[in-house]
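**Q** Pasting the sequence and the predicted coordinates here, then a few questions.
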Amino acid sequence: MKLKSKYILGVMSGTSLDGVDIAYVKISQTADDYQFKIIQTDTIPYAKKWKSNLKNGIHLNEEELKKLDTSYGIYLGKILKNFIEENNIKGLDFIASHGHTIFHNPTNKYTLQIGNNPEIATITGYKTICDFRVQDVALGGQGAPLVPIGDELFFSEYDYCLNLGGFANISYKEKNNRVAFDICPVNIVLNHFAEKLNLPFDNQGKIASNGKINSALLNELNSLTFYTTKKPKSLGYEFVLNSIFPIINKYNLEVKDFLRTFVEHIALQIANKIDSDSKKSMFITGGGAFNTFLIERLRSLTKTKIVIPSESIINYKEALVFALLGYLKYEGENNCLKSITGAQKNHSSGVIFTP
C-alpha cells in the first residue's frame, strides 16, 4: 500500500486548565501501520480571565454558554493563526481540535465541548475537524476516553497506557480488544489545592511529600461508588463538584495534608486497576508524569515497570492523538471504538468545517 501522510495541527485543552496544547505533527499510514512525527509544539497558558470563564462555564445559563462557546472558538482561531504564522507553517492539511469540556454526563446522554464551531476554520483559513465526542454519546457511548485509539495505533508495545491529566485514564488490551476508562481525578484536584498557596501546581509533588495522610479522608474517598462500577465509564468536572469536594470540605486540614492524602488516593486507585507484574509495562503521559512523588508512590504500590517517555510526548500526546482522530475522520476510518466507549458500534466521529 502506498504511504499516506498528512500534516496536522492537533489542539487540546484539558480539564486541569493548564492551557491550550498545540502540536504540529506528521501522521503517516501504510496498510494498518501508523507512524507519527512531532514537528513543532507550544502550550498557550490561559490568562486568569479565561481560566475563570472556563472553570465556571458549568454554572452558566444557555445564552451565556452560547456566548462563551463562540468567544472561545474565536480565541482558539486567533492563537492557532498566530502559531501558524510564527512557525512559518506552509504545509498544513487541516486542524484537529478537541475544544474544551464544560459538561460531560454520558449517563444522561449529554456532553459539551465548546469551541467546536466554524470560527477556527474561518480565522485560520484551514479546514478544521472537531466535536469528536457528541456522536459517540448519541450512539450510547461514554464519549470518552478518546485518546486510547492513539494507544492502539501508536503505543501498542506497552501493556498499559496511563494518562495523568485532569483525570487519570488507562487503556489496555483485553481479549484482543482495546478497553479504556477513567480512573479518578488527578490534577483537577491537586491544582485546586496548590492554588490555595498561590501556586499553579505542586511542583514534582514536593508539598504533598511533606504532608501526612488523613486515614479517614482517604477511606471516604476510596469508598466512592464510581470506583467499583464496571467499565466503560468516564468522569467530568461534575464528579469533582458533586462527589469529591463535598467529602474534602468536611475536613479541616493543612494544604500539604490534603495533597498528601489525595496523592495516595490516586496511587491506590491506579494500582487497583492494573496487574502488579514485573513482566508488564505501563507507559505514563500527561502533566502528572512530572509529579515525581506521585510516580514514586505508584512504583511502591506495583511491580509493573513504569515507562516515562520524552517531554514532548508527555506534554503533547493528547494533542497528537486528536490529530490522529482528525486524520481517521478525514480518511473515513473509525476513530471511536465500542470496546472503549461502550457505543453501539465502531464509528468515525467528528465534524468538518471548511473556511
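**A** Now that the structure is in, tell me what you want to look at.
**Q** C-alpha only now, for contacts and for neighbours.
**A** Fine.
**Q** Could you identify the helix or strand that succeeds the top helix by length along the chain?
**A** In the chain, assigned by DSSP state H, the helix with the most residues is helix 62-86. For helix 62-86, the following helix or strand on the C-terminal side (DSSP states H and E) is strand 94-97.
**Q** what does that next one contact?
**A** Here strand 94-97 makes contact (C-alpha atoms under 8 Å, 6 or more residues apart in numbering) with 7-12, 116, 126-131, 322-323, 325-326.
**Q** Mind listing residues that contact stretch 231-245?
**A** Here stretch 231-245 has contacts from 15, 102-105, 142, 144-145, 167, 179-185, 189, 221, 224, 340-342, using C-alpha under 8 Å, 6+ apart.
**Q** So which of these belong to helices?
**A** Applying DSSP H to the contacts of stretch 231-245, the entries found in helices are Val189, Leu221, Ile340, Thr341.
**Q** Tell me the one among these nearest to Gly287.
**A** Distance to Gly287 across the ones in helices among the contacts of stretch 231-245 (C-alpha to C-alpha) is lowest for Val189, with 13.0 Å.
**Q** so what's that closest one up against?
**A** For Val189, the contacting residues are Gly166, Val240, by C-alpha under 8 Å, 6+ apart.
**Q** ranges for the strands of the stretch 251-355 of the chain?
**A** For the stretch 251-355 of the chain, strands defined by DSSP state E, counting those that start in this stretch occupy the ranges 281-285, 305-307, 351-353.
**Q** of the contacts of stretch 231-245, buried ones?
**A** Among the contacts of stretch 231-245, those classed as buried by 16 or more other C-alpha atoms under 10 Å are 15, 102-105, 142, 144-145, 167, 179-185, 189, 221, 340-342.
**Q** Would you map the strands across the stretch 1-150 of the chain?
**A** Going by DSSP E, counting those that start in this stretch, the stretch 1-150 of the chain shows strands at 4-13, 19-30, 33-45, 94-97, 100-105, 110-114, 128-130.
**Q** wait, which of those strands is closest to Thr304?
**A** strand 33-45 (26.3 Å).
**Q** Presented hereafter is structure B, for comparison with structure A:
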Amino acid sequence: MIKSRYNVIGVMSGTSLDGIDLAYLTFECNKKWTFEILNVVTIPYSQFWLEKLSKLIYLNLNDLKQIDVEYTVYLSNVINSFIDKYKIKDIDAICSHGHTALHQPKKGFTYQIGNQKKIAKLTQHKVVCDFRVQDVAFGGQGAPLVPIGDQLLFSDYKYCLNLGGFANVSFEDNNNRIAFDICPVNIVLNHYSKILGLEYDANGNIASEGKVDSLLLAKLNALEFYKLDFPKSLGLEWVNLNIIPIIDSHQLEVKDILRTVVEHIAVQISSVLNKQTTASVLISGGGVYNTFLIERLKAFCKNEIVIPSKLIIEYKEALIFGLLGVLKLRGETNCLASVTGASHDHSSGTIYTI
C-alpha cells in the first residue's frame, strides 16, 4: 500500500571502513519529500572485521560467499542492537546498503555482502537491500546511488559533494541529475596514516606539516580516469592498481605523501565545482572533519562551501539509502540513468519479507 509517511532504518557501510552507520528515519511525501532523523549510531568495526573487509577484493567467489553469510549475521545483530537500544517499535522496513566486496561494472559485476534473505528473518522486519546489482545488469555503473536523494531532499544546493572513501558529486544539468565519483579521498589518506599507526590523520594535521611533491602531484593529476566523461565510478581495485603504486614509487615521507594527496584531492574536486562559479556546495561525509583538506579545497574552489549539521555530515548516506528503500517500496524510481549510465531509470533493490 502506498503511504505518505514511512518509518525506516537506513544502514550504510562505506569503503573507508569507518563503521556501520544506522539511522532511524521518518520520511513524509506531501508534494515534496521531507525527513526527520530520529536516532543514529555508528558502530566501529572490530579489528577482526577490519582485516576481513579490507581483503575482500583478493578472495575467490566461494570465500566471499562464506564471509557474506558471516557478515549478514553480524549486520543483523548490529541492527537488532540498534532497535533494542532505542526501543524502536514502528518500522516499515530496514533499508540497507550492505558492504561492497567487489565493484567491476565494466565486467557487469558488483557484489555487496550482507544482503542475503536471512537478514529479514534474523531482524524480523521487512528488508530492502542490494540496490546496485540491477543497475549493473541494465548496463549502468551501479553507482553513485545517492544522487536521487540529493535531488529529492537537498535541492536547495547546486552541488552535493560527499567526502568519504571517495569524493563524489551530484548536480542538475539541463534538467538531468548528473553524478559521478571524482577521486579517492579517505581510502588513500587512511591507507598512509596507518603506516604511522593511526586510523586516520586527525584534522589533516600531519598532511599540513608536509610538502607537496610536484612530480607525484603531476602524475596523480594525469591519471586517465580524470579525463573520462561521466558516468564513471571508482573502487578499491582501481586505487590499488593505479594510485598506490605511483605513490609508493616515489618513496616519500608519509607527511609529504598525505600533503600531496590532499592537494591532489583539492585540485580534482575544484576542477569539477569551478565549472559553475556562483553556486552553493553542500559537503558531507567524514572528510569534512579534515580541516586542512577543507582549507585547501576552499583555496581552489570559487563557490560557496556549506557544511551542514553533524547529523547530515555523518549520516547523509544512511538517510538516503533509507529513502531509496522507501522509493522501492512505492515502486518509484530510485536509480537514475543520467547518473549511472543504465539503459533507463528504474526502481532498484530487493525486498525481503519475514
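**A** That came through fine. Quick caveat, the model's predicted, so the values are computed rather than measured.
**Q** that older thread, among the strands of the stretch 251-355 of the first structure, which is nearest Val137 of the first structure?
**A** For Val137 of the first structure, the closest of the strands of the stretch 251-355 of the first structure is strand 351-353, at 14.4 Å, according to C-alpha to C-alpha.
**Q** With the second structure overlaid, report how far that closest one is off on average.
**A** Superposing on the second structure places strand 351-353 of the first structure at an average distance of 0.6 Å from its equivalents, by mean C-alpha distance after the TM-score superposition for the first structure.
**Q** Trace that strand over to the second structure and give me the residue numbers.
**A** With TM-score structural alignment applied, strand 351-353 of the first structure matches the range 350-352 in the second structure.
**Q** And for the matching stretch, what's in contact with it?
**A** For stretch 350-352 of the second structure, contacts defined as C-alpha under 8 Å, 6+ apart pick out Lys117, Ala120, Lys126, Val127, Val128, Cys129, Asp130, Phe131, Leu329.
**Q** ok, the third one to Cys301 of the second structure distance?
**A** Here Lys126 of the second structure is placed at a distance of 43 Å from Cys301 of the second structure (C-alpha to C-alpha, to the nearest Å).
**Q** now swap in the fifth one and tell me
**A** For Val128 of the second structure, the distance to Cys301 of the second structure (C-alpha to C-alpha) stands at 38 Å.
**Q** do the same with the first one
**A** Distance of Lys117 of the second structure to Cys301 of the second structure, computed by C-alpha to C-alpha: 45 Å.
**Q** the more surrounded of the two?
**A** Cys301 (22 against 18; other C-alpha atoms under 10 Å).
**Q** OK, contacts around the nearest residue to that one once chain neighbours are set aside?
**A** Nearest non-adjacent residue to Cys301 of the second structure, counting by C-alpha to C-alpha, 6 or more residues apart in numbering: Ser270, 5.0 Å away. Listed by C-alpha under 8 Å, 6+ apart, the contact partners of Ser270 of the second structure are Leu297, Phe300, Cys301, Lys302.
**Q** Which of those residues are still contacts in the first structure?
**A** On the basis of both residues aligned by TM-score structural alignment, their matches' C-alpha atoms under 8 Å, what survives of the contacts of Ser270 of the second structure in the first structure is Leu297, Phe300, Cys301.
**Q** Sort out for me which of the residues you listed are in helices.
**A** Counting by DSSP H, those contribute Leu297, Phe300 to helices.
**Q** In JSON lines, list the kept ones among the contacts of Ser270 of the second structure along with distance to Asn290 of the second structure.
**A** As requested, these are exported to JSON lines (distance: C-alpha to C-alpha, whole Å):
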{"residue": "Leu297", "distance to Asn290 of the second structure": "11"}
{"residue": "Phe300", "distance to Asn290 of the second structure": "16"}
{"residue": "Cys301", "distance to Asn290 of the second structure": "16"}
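**Q** Starting from Ile257 of the second structure, give me the distance back to Asn186 of the second structure.
**A** To Ile257 of the second structure, Asn186 of the second structure is 13 Å away according to C-alpha to C-alpha.
**Q** who does the longest helix of the first structure touch, helix- and strand-wise?
**A** With contacts taken as 3 or more C-alpha pairs under 8 Å, 6 or more residues apart in numbering; DSSP states H and E, helix 62-86 of the first structure sits against strand 110-114, helix 119-124.
**Q** Go through these and name the closest to Tyr251 of the first structure.
**A** strand 110-114 (31.7 Å).
**Q** Give me the buried positions along the longest helix of the first structure.
**A** 65, 68-70, 72-81, 83-84.
**Q** And the furthest pair within these?
**A** Farthest pair in the buried residues of helix 62-86 of the first structure, by C-alpha to C-alpha: Leu65 and Ile84, 28.3 Å.
**Q** Just confirm Asn214 of the first structure contacts Thr261, I think it does.
**A** Yes - counting by C-alpha atoms under 8 Å, Asn214 of the first structure touches Thr261, with 6.0 Å between them.
**Q** and these two? which has more neighbours close in?
**A** Shown here are Asn214 of the first structure and Thr261; by other C-alpha under 10 Å, Thr261 has more neighbours (23 against 16).
**Q** Distance-wise, check the counterpart of that one in the second structure relative to Leu297 of the second structure.
**A** Aligned against the second structure by TM-score structural alignment, Thr261 of the first structure finds its counterpart in Thr260. Distance from Thr260 of the second structure to Leu297 of the second structure, counting by C-alpha to C-alpha: 13 Å.
**Q** same deal with Ser233 of the second structure?
**A** Ser233 of the second structure is 21 Å from Leu297 of the second structure, by C-alpha to C-alpha.
**Q** repeat for Asp135 of the second structure
**A** Asp135 of the second structure sits 32 Å away from Leu297 of the second structure, going by C-alpha to C-alpha.
**Q** quick one: which of the two has more around it?
**A** Using other C-alpha under 10 Å, the more surrounded residue of Asp135 of the second structure and Leu297 is Asp135, with 29 against 21.
**Q** Just give the nearest non-adjacent residue to the more buried one, would you?
**A** Using C-alpha to C-alpha, 6+ apart, the nearest residue to Asp135 of the second structure is Gly142, at 5.0 Å.
**Q** Could you pull up the residues touching that neighbour?
**A** Pro105, Thr110, Arg132, Val133, Gln134, Asp135, Val136, Thr340.
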